[in-house]
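S.K.: Build me a model:
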Amino acid sequence: MAQNNQVLPSKEQTLFRHLVQNYESKQYKKGLKAAEQILRKHPNHGDTQAMKALILSAQGKSDEAFELCRAALKNAMKSHVCWHVYGLLYRGQRNYEEALKAYRFALKLDPDSVQIQRDLAMLQIQMRDYEGYVQSRRAMLTARPGFRQNWTALAIALHLSGDLVGAEDVLHRYEETLRQQPSRSDMEHADAVLYKNMIIAERGDHEKALEHINSIMRTALDKTAVMEMRAEYLLKLDRKEEAKEAYTKLLKRNPEHRAYYEGLERALGLDRSNGDDHEKLGEMYHGWAMQSDRIDAARRIPLDFKQGDAFRSHADKYLRRMFKKGVPSTFANMKQLYSEPAKKAAVQELVEGYLSEEPQVNGGAEKTEETNGSVDGSHKAEAKPKTDPSITWQISVNYYLAQHYNYYLCRDLAKAEQYIDKTISLNPSKTDYTYHMTRARILKHRGNVSSASTAMNEAREMDLKDRYINTKCAKYQLRNHQHTDAISTMGLFTRKEAVGGPLGDLLDMQCVWFITEDGESHLRQNHLALALKRFRAVYDIFVAWEDDQFDFHSFSLRKGMIRAYVDMIRWEDRLREHPFFTRAALSAVRILCMLHDNPELAKGNLQNGESAENAAERKKAAKKAKREAEKAAEAEKKAKAEKATAKADEGGEVKKEDVDPEGKEGLKVAAEKPLEEAMKYLQPLLELSGGHVDGQIAGFEVYFRRKKYLPALRCLLAAQRIDPEHPKSHEQSLKLRHALGNLSEPLPEKAKQVTDSEFLSKQPKDQSIEAVNEEYLAKHKDSASHIHAAVRVRQVLQPESADAKARSVEDLVQSLRCENIMLRQAEDGLAVLLELGVEVEAREKYVQAARERWPEATVFGAR
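M.R.: So this is what the prediction gives:
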C-alpha cells in the first residue's frame, strides 16, 4: 500500500537535502549517488524517487525519468514534491497542459509553497493564460505583500490581460505603501515609474501621462526615454510650441535620429505631401545641417520630399559632398529614392556627369590634418598619408555607378562590371575588400555563382580577421554548393573544441542564417533529406527561443527591467513572423508536399522531376561515389561519437550524438505522414503572417492535398486579397475548380454552400477551365511567372497529353524571351519543365535558349 507520509530518519533527511542541493547546482553524479544511498534503505521513498527522476530528465533520459516518477506517485500520492516533479517533467517535454494540472495538484497539497506557486505562475504566463496568471500573482502578493516584485508582477499580469486601470492602480497602491522615497540610484524603482507612465499612455490619457512624466523628469534615470515620451505626449495633445522645443532638445542630443525630425515637422505643422510646405521644410533641414559638417540625416532627408529641379540641385550638393569624402555607403543611402523613376533618372544623370569632373577643393577650407593637444594646434597628430582628392573622387563615382547598374531597378551588368573594374584599378589600397565584394555580387547576378564564390573568397583573404566578409564568403560558397568549404570558412570563427566541429558549433550557437542557406542549397540539389534536416533545425531553434522565455519571467522581475520584459513578451508573440522562420517553413512545406506527391523520393530512388531512365543512369554513375561517401560518413559518425563521449561535463551530462547525420531516417519518418508534418510548419505562418502571400499559397497546397477544400479556399481568397495579380492565384483557382468538378463523393451540404457562394458562382460559366487557362496565357504572354502558372494548370488538366506537353515546352522556351524576365524566373521555368517529365531533348532546348540569354549562368551548365 502506498505510503503517503513517508518520514526519513535524520541521516537520510540530511542526504535528501544534499540531493536537492546537488540537483540545483547541476552536480548530477553526486545527486544520483545520494539518491541511491537513500533508496537502498528506503526503496519506496517517493520524494527521493521523484528527485532522482528529475536528475535523469536533466541527463536526457526522459522515458526512464517518467517511469520512475510514476512509481514515486504510486508510493506517495499525496506528496507535493512528487506532483511538482511530475509537472517539471511534463514542462520539459513542452506538454504544458499536463504540467499545469500537476502544478495545481501539487499546490492543493501544499498551498504555502512559494516555489510551486512561482512555477505555476511562470507556466501560465508562458502559455499566455493571463486570467490564471492574475490569480496566481494575487495569491503571491497576498502571501508576501512586502516583496516589491509581487506588486510589479501583478501589475504586469493585469496589463497583459488588458486591465490597464487595474495595473496602474496596483503600482499606485505600492507607491503609497512606501514609507520613504527610494534613492535616485534605485533602477528598479526608476523603471517601474516609467512603466506606470507607459500604462497611462496606453490607456489613451495623454494629459495625465504628461503630468506624470513632468513630475518624474528630474529623478528619472533614463533621460532619453523621458524626453521622447514627453515630446510624443505634447504632440498628441496638440501643444505644438512645447513639442517643437522638446524635439529640438532631442535633436541636439542626437541629430541623426530620423524620428526626431519627423516629430519636429509635425510640431511645426509641416507636411511633406504638401508642396507648399517644401520650402519651409528645406529651410528647417538646412538650419540643422549647418550646425555641424558631420550631420548627414539633415542633408539626406530633404531628398525624400523634394521634386524636380529642387531635388536635382539638392542631390547634386549631397552627392558631391559624399564623393569628396569618399563614403562607400553613399549608394546604400540613396537607393531608397530609386522607387521614383524621375529621381532615379536624375541621380543617374548627375553621377555619370561627374566622371569627367575633378573635385573642387576649397583652398584652406578643408582640413588636411587633425590636431591634438593645444587649441592652436601646436601639438600635431602624426600625419596620415592622404589619397589624392581626384583619385578619391574617381573611385567614389565609379563605385557608385557599379552599384547603381547592379541594382535590380536599373540593372545593366555589363556596365556594372566595367565600373567596378575601373574602381578596383584606381584603388590605391590593395587590401580593401569592399570593392571586390561588389564585383562578386555582380558575378552572382550574372548567374555565375562559381566565379562569384571565388571572387568573394579572394575578398575574404584580404582581411582574414574580419568576421563580416568571412560570413559573406561562406554564404556565397553555399550558393555554389561548396558545403565543405563553407563549413571550413565558418570554422575560422567557431570554437575549436566544439562537439561536431564547426557545424556542431553553428547549430549550438543557433546560427540561423547559415542553417537556412545550407538547407536551401541542399534543396536546390534535390538532397531532400539534408535539406529537411536543416529546416527542422531552424524550426527547433525557434522553439528554443520560445522556451527561453522561462528564464526571463523571473529574471526580468528580479532585475527590475519591466518595460524590456513586456516588450519581449510582445515580441515573442510575433516570433514566427521572423523572415528566417518563414523561409525555412516554406521550404520545408515544399519538400513535404513533394514527398506526398512522390513517396519514392523518401527512398532515394528518384529526384524531383526525374524520369526512371535518367534515375537509373544517374545511380549507375554515382554508385562508386556513394560507397565512398558512406564510408566517410561512418568514419565521421564514429569520430563524433568518441568526441561527444569525451566532452561529458562534470555533472555527467553528455552531448547527444547525431544518430542521423545525413537526415535519411528523418526523411523516411516525415514521408509516412508528410502533410501532417507540413501542418507543424504551416500553422504559425497562417496564424502570424496572414498578410504574407507565400504563406497563404503554401496553405492552399497543403489543404488541397489533404482534400480539405474549405480551408484551401480560405487560403486562396486570402492570397487573392493580398495580391490579386499573383500567378499562383490563377493556378490554384483553376486547380480548385477542377477538383470540385471531379469529386469522388459530394461535399457536405454546408461546405457545398460555401464553395458555391464564395467561389464557383464567381467563375465564368460559359468557358471551360482549358479555355480560361489559354486565355490567361495569351493575356500574360510577356510575363514568365504567369506563363509558368498556365503551364502547370495545363499539366493538371492534361497530364498524359503529348501535344499539351509539346505546347508547354514551347511556351516555356518563349518565356525566356520576355523582356523583364529575371534569372530566378528562368530557373523556376526549368523546374516547371522537370515537373512535366519531358524528354532530354526538350529539356536541352530550354537550357540552350537560357544559355543564350545568360551565357555565364552556372545553373544552365555554362562553361
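
S.K.: use CA for all of it now, contacts and neighbours both
M.R.: OK.

S.K.: Straight-line length of stretch 574-585, end to end?
M.R.: End-to-end span of stretch 574-585 (C-alpha to C-alpha, to the nearest Å): 15 Å.

S.K.: how about that stretch: buried residues?
M.R.: Buried positions in stretch 574-585, judged by neighbour count with 16 or more other C-alpha atoms under 10 Å: 575-577, 580-585.

S.K.: max-length helix in the chain?
M.R.: helix 612-646 (DSSP state H).

S.K.: From the chain's centroid, how far away is that one?
M.R.: Averaged C-alpha coordinates place helix 612-646 at 33 Å from its chain's average position (C-alpha atoms, centre = their mean, to the nearest Å).

S.K.: repeat for stretch 576-588
M.R.: Chain-centre distance of stretch 576-588: 7 Å, with C-alpha atoms, centre = their mean.

S.K.: in the stretch 401-550 of the chain, which spans are helices?
M.R.: Per DSSP state H, counting those that start in this stretch, the stretch 401-550 of the chain carries helices over the ranges 413-426, 434-445, 449-460, 467-479, 483-491, 501-508, 512-524, 528-547, 549-559.

S.K.: closest to Ser733 out of those?
M.R.: Set against Ser733 and scored by C-alpha to C-alpha, the helices of the stretch 401-550 of the chain come closest in helix 512-524, at 27.1 Å.

S.K.: Can you name every helix or strand that the closest one contacts?
M.R.: Packed against helix 512-524 by the contact rule (3 or more C-alpha pairs under 8 Å, 6 or more residues apart in numbering; DSSP states H and E) you find helix 467-479, helix 501-508, helix 528-547, helix 579-597.

S.K.: let's go with 6 Å and repeat that
M.R.: Under the contact criterion of 3 or more C-alpha pairs under 6 Å, 6 or more residues apart in numbering; DSSP states H and E, helix 512-524 touches helix 528-547.

S.K.: one more to line up against the first:
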Amino acid sequence: MADINKLQSKENTLFKSALRFYEIKQYKKGLKATEQILKKNPEHGETLALKGLFLCNLGRKEEGYAEVKHGIKNNIKSYICWHVYGLVNRLDKNYEEAIKCYTQALRIDKDNIQIVRDLANLQIQMRNYEALNETEFQLVNLRPNLKQFWIGLAFSYYLLKKYDSALKVLEAFESSLKEKPVETKYEVSEMLLFKNLITEESGDLEGALKHLEQFEDKIVDKKSLLESRARILVNLNRKEEAEKVYRELFDRNSNCDSYLQNIFKCNNINLENPSDDDVKKIIEINKGLLEKYPKSLILRRTPLIYLKGEEFNTEMKDYLKTYFIKCVPSLFNSIKNIFNDAEKAKAIESIALEYYDQIVKNGKFDGDENKQYPTTYLWILIFLAKLYDHKREASKALEYVNKAIDHTPTLVESYMLKARIYKHDNDLETAMKIMNEARELDLQDRFVNSKCVKYMLRNGNIDEAEKTAGLFTKADSPSPLADLTEMQCIWYEYEKAMAYAKKGNNGLALKLLHQINTHFKDIYDDQFDFHVYCLRKSSFRAYIDLLTYEDKIKSHPYYFKAAVALIRLYLKLNSQPRKTKEELENEKFANLSPSERKKAMRKARKAQLKNAQAQAEQNQKNDTNKKVDDDPDGEKLLNAKDYVEECIPFVKSLLEFAPTRIETHILATQVYTLKKKYLLALKSLKKSYALDKNNAEVINNIDQFVKNFNADKDTVNATSRKIIEEEIAKIAK
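M.R.: Sure, this is the predicted structure:
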C-alpha cells in the first residue's frame, strides 16, 4: 500500500516551488502548485496544509483552516503541518495558538532553526521573556557562529533585568571569535552603547562611566554618548561635571528645553517650587547663556516663567516687541502657558494694547527712530485677536481679526483664526463657512483642507466633509474614507463618528470608533516585523524604545478619546429601549416623503452592494489577504446582545493606561455598577471622588451606586457587603 505522505520526484519539486512562492508572497501561483500536486496525491498532508496557508493569505480563511486541519489529520507527525498551522494562526493574530503549534512542531523536529526563530518572535511579541530566554539559548546552541543569536540571547537577559548575564553573553561571544568580524562603525558604536546601557541599568554607574571613557573614540553617536555621560554623572551626584556635559549638549542644540532644565538642576535649583534665591540663579545662568546664544528662543522665554512684577513687565515688553518686529506667527502660543497666572496675563494684555496704540498713532514703537513695516501692525492685530479668543471675549477678538483681514485680505491665518473664534463662541455654521474661505485661499494646503474638513464634520456636514477630504486622497481609492482608513487617519474617523452620533446614526458611529481601536491593535501587531530586523541591524536602543512605546500605545490621547466616546455611546444605547430594523430605518429617513424614502433606501442598498463588489474586485486584483467589509453600516455592532458587556474591554484599557483621568473612573463606575460588580465599581467611585468630589457625574454615580447596591444587597456576599457599606458611608451624603 502506497504511503499517502510520500511524493514522487516531480511532485516533490512542485512542493519546493510552492514553498518558494510562499516566501516571495506569490500566493496564487503557490495555490496552483499545491492543486497540481493534490491531483495525483489528494491526501498528502503537507500539501493540504500548505494549500490552506495560501487560501488564508488570499482571504479564504474558512477553506484555509479546513485544509490545514485536514493536512494535520493526515500527517500528525509532520513538523511542516504544525509549522503551517502556526503560520495560519499567526496570520490571524492568534499568537498563543501559534506558539502551541510551533512547540508541537519542535517536539517533532527540535533543531529546526526556522521554527525556533519564529517561536522567539512570537514570545517577544507576547512579552513572554522567560520562554524567550530559553528559545534564544537554543538558537545560540544551534548556530554559535551567528552574531544575531548571541545578541538575541543577551537582549533576552536584558529584558529579564539579568544584567550581569547579558554582559557575560556579549563578552563570551566576542572572546569566542578567533578573528574579529568586519563590522561597520555604526554597528560597533551601537553595540558599545547597548553594553553601556546594560551596565548603567545594572547599577554599576562607575563602571558605565569608565566604559564610555574607554570607548569614546569608537562611539559615533556623540549626542547619545554625551547624554549617557551626563545622566550617569547626575546619578553619581557629580553635578558640576554633569553641568559641563549638559552645557556641551546645549551648545549642540540651544533650543532644547530638557538640556536647559538639567543645567538648572545641576545647580541645585528647585524648579517645581523655586525660592527667590532659585529664581536669581535661574536668571543669572540664563543671562550668561543668552549672551552666548542670542538666537535661542527657549532662553528668551525662560525668564518670563520665573520673573514677577516690574521685572516681568520689562522682560515681556522686550520679548513681545522683538517678535512683533520679526512677525512670528507662533508668538502667542510660545507664551500661552504663562496666561495661567492672572497677574501676568493682565500685564501681557496691557503691553500688547500699548504697542498697538503706538503703532496706530505713530507707525513705530515709542523710543524708536524708524517706522515699522505694515506686517508688524498685522501680527499685533493677530496676537490681540488670539489673546481675546483665549479669554473667550468673542466680540473683541473679532474686532481685531477683522482689522487684520481688512489690512491683508490674502493671509490664510487670519481667516483660520476668525473661524476658531466663532467655533469657541459655538457658532459652528459660521465657523465652517469662514474656514472654507481660508481653504479656498490656498487649495494646495493640506493642513488648511484638513481643518476645514474637521469644521464641516463638527457642523454635521458629513457628505461635504468627505468630498473635501477626497481632494487629497488617492484618485483610485473606492472612497475618501477607504483611503483615510488605510492611512490610519484617526482624527478624521473620530470626528466623523462624533458627527454620526450627533445625528443619531449610532451604527456608523460605533463602526468608526471600533475602527480606531483596530488601528491601535494594528500598530501593536506591526512591531512583529521589527523583532528580527532591529537585532540584525544592531538598532538595540531604538528597539528598546519601540517595545516601550508599543507597551503604552493605548495611553495615546486619541485612543482615550475614542474609548470614552465608545463607552458613552454604548451606555446611552443601553439606557434606551431596543429598536427594530424597521424603526431604525424609519428614524433614519424620518424627514423624507414615502417616495423619497424608498429612493433613499434603494440608493443606500446600491451603495452597499457597490462597496462590497469594489472590495471583492480589489481582492481579486491583489495577491494579498484583504477583508471584505461585511458590516458597512455598523448594524452588527448596533445589534450586540449586551451593550454593557461590550464596554468591558475598553474600561479595562482605560483603567490600565489612563488611571489618572476622572473620565476613566466615572465610566468604570457606571459600567461595573450595571454589571453588578460592586467592589470594582466602588474602587473607581472612590478614585473619581478623590479626583473631584463636586463633579456632577461623580455625585450622580454615588446615588446610582447606592440605589443599585441596596436593590441587590441580599445577593452580595457578607464580607463584600460589609466593606461596601463601610466605604460608601464615607462618601455618600
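
S.K.: okay if I get the buried residues of stretch 574-585 of the first structure as a markdown table plus distance to Gln126 of the first structure?
M.R.: Output for these, formatted as a markdown table (distance: C-alpha to C-alpha, whole Å):
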| residue | distance to Gln126 of the first structure |
| --- | --- |
| Leu575 | 14 |
| Arg576 | 16 |
| Glu577 | 18 |
| Phe580 | 23 |
| Phe581 | 20 |
| Thr582 | 23 |
| Arg583 | 26 |
| Ala584 | 24 |
| Ala585 | 23 |
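
S.K.: now, which of those sits nearest Trp545 of the first structure?
M.R.: The nearest one, if we look at these relative to Trp545 of the first structure and count by C-alpha to C-alpha, is Leu575, at 8.6 Å.

S.K.: Can you tell me what that closest one aligns to in the second structure?
M.R.: Taking TM-score structural alignment for the superposition, Leu575 of the first structure sits opposite Ile553 in the second structure.

S.K.: can you tell me how far that match sits from Glu646 of the second structure?
M.R.: From Ile553 of the second structure to Glu646 of the second structure the distance is 21 Å (C-alpha to C-alpha).

S.K.: and Glu582 of the second structure, how many neighbours does it have?
M.R.: For Glu582 of the second structure, the neighbour count with other C-alpha atoms under 10 Å is 9.

S.K.: does it sit in a helix or strand, and which one?
M.R.: helix 581-588 (DSSP states H and E).

S.K.: Kindly report the same for Arg138 of the first structure.
M.R.: helix 130-143.

S.K.: That helix vs the second structure, mean deviation?
M.R.: Compared with the second structure after the fit, helix 130-143 of the first structure shows a mean deviation of 0.9 Å (mean C-alpha distance after the TM-score superposition for the first structure).

S.K.: Trp151 of the first structure looks like it's in a helix, true?
M.R.: Yes - counting by DSSP: H, G, I helix; E, B strand; the rest coil, Trp151 of the first structure is found in a helix.

S.K.: roughly how far apart are Tyr102 of the second structure and Ala465 of the second structure?
M.R.: Between Tyr102 of the second structure and Ala465 of the second structure the distance, using C-alpha to C-alpha, works out to 48 Å.

S.K.: same check, this time on Ala612 of the second structure
M.R.: Going from Ala612 of the second structure to Ala465 of the second structure by C-alpha to C-alpha gives 23 Å.

S.K.: Equivalent analysis for Tyr373 of the second structure, please.
M.R.: In terms of C-alpha to C-alpha, Tyr373 of the second structure sits 39 Å off from Ala465 of the second structure.

S.K.: again, but for Asp623 of the second structure
M.R.: Separation of Asp623 of the second structure from Ala465 of the second structure (C-alpha to C-alpha) stands at 33 Å.

S.K.: Neighbour count for those two, which is higher?
M.R.: Counting neighbours by other C-alpha under 10 Å for Asp623 of the second structure and for Ala465 shows that Ala465 has the greater number, 23 against 16.

S.K.: Now do the contacts for the residue mapped onto the more buried one from the first structure.
M.R.: Here Ala465 of the second structure is matched to Ala486 in the first structure, going by TM-score structural alignment. When contacts are counted by C-alpha atoms under 6 Å, 6 or more residues apart in numbering, Ala486 of the first structure touches 474, 477.

S.K.: swap the cut-off to 8 Å and go again
M.R.: Neighbouring residues of Ala486 of the first structure by C-alpha atoms under 8 Å, 6 or more residues apart in numbering: 473-475, 477-478.

S.K.: Likewise for Gly45 of the second structure?
M.R.: 4-5, 70-75, 81.

S.K.: Quick one: those residues as CSV, columns for distance to Val182 of the second structure too.
M.R.: Shown next, in CSV, are those (distance: C-alpha to C-alpha, whole Å):
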residue, distance to Val182 of the second structure
Ile4, 49
Asn5, 45
His70, 48
Gly71, 45
Ile72, 45
Lys73, 48
Asn74, 48
Asn75, 45
Cys81, 39
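
S.K.: Could you work out the most separated pair of those?
M.R.: Farthest pair in the contacts of Gly45 of the second structure, by C-alpha to C-alpha: Ile4 and Cys81, 14.3 Å.

S.K.: And those two? Which one has more around it.
M.R.: For Ile4 of the second structure versus Cys81, neighbours defined as other C-alpha under 10 Å are more numerous around Cys81 (27 against 13).

S.K.: so that one touches Ala49, yeah?
M.R.: Yes - using C-alpha atoms under 8 Å, Cys81 of the second structure is in contact with Ala49, at 5.7 Å.

S.K.: list residues touching both of the two?
M.R.: 68, 71-72.

S.K.: coming back round to it: tell me the gap between the helix holding Glu582 of the second structure and the middle of its chain.
M.R.: The chain centre lies 36 Å from the centre of helix 581-588 of the second structure; the measure is C-alpha atoms, centre = their mean.

S.K.: now stretch 123-132 of the second structure
M.R.: 23 Å.
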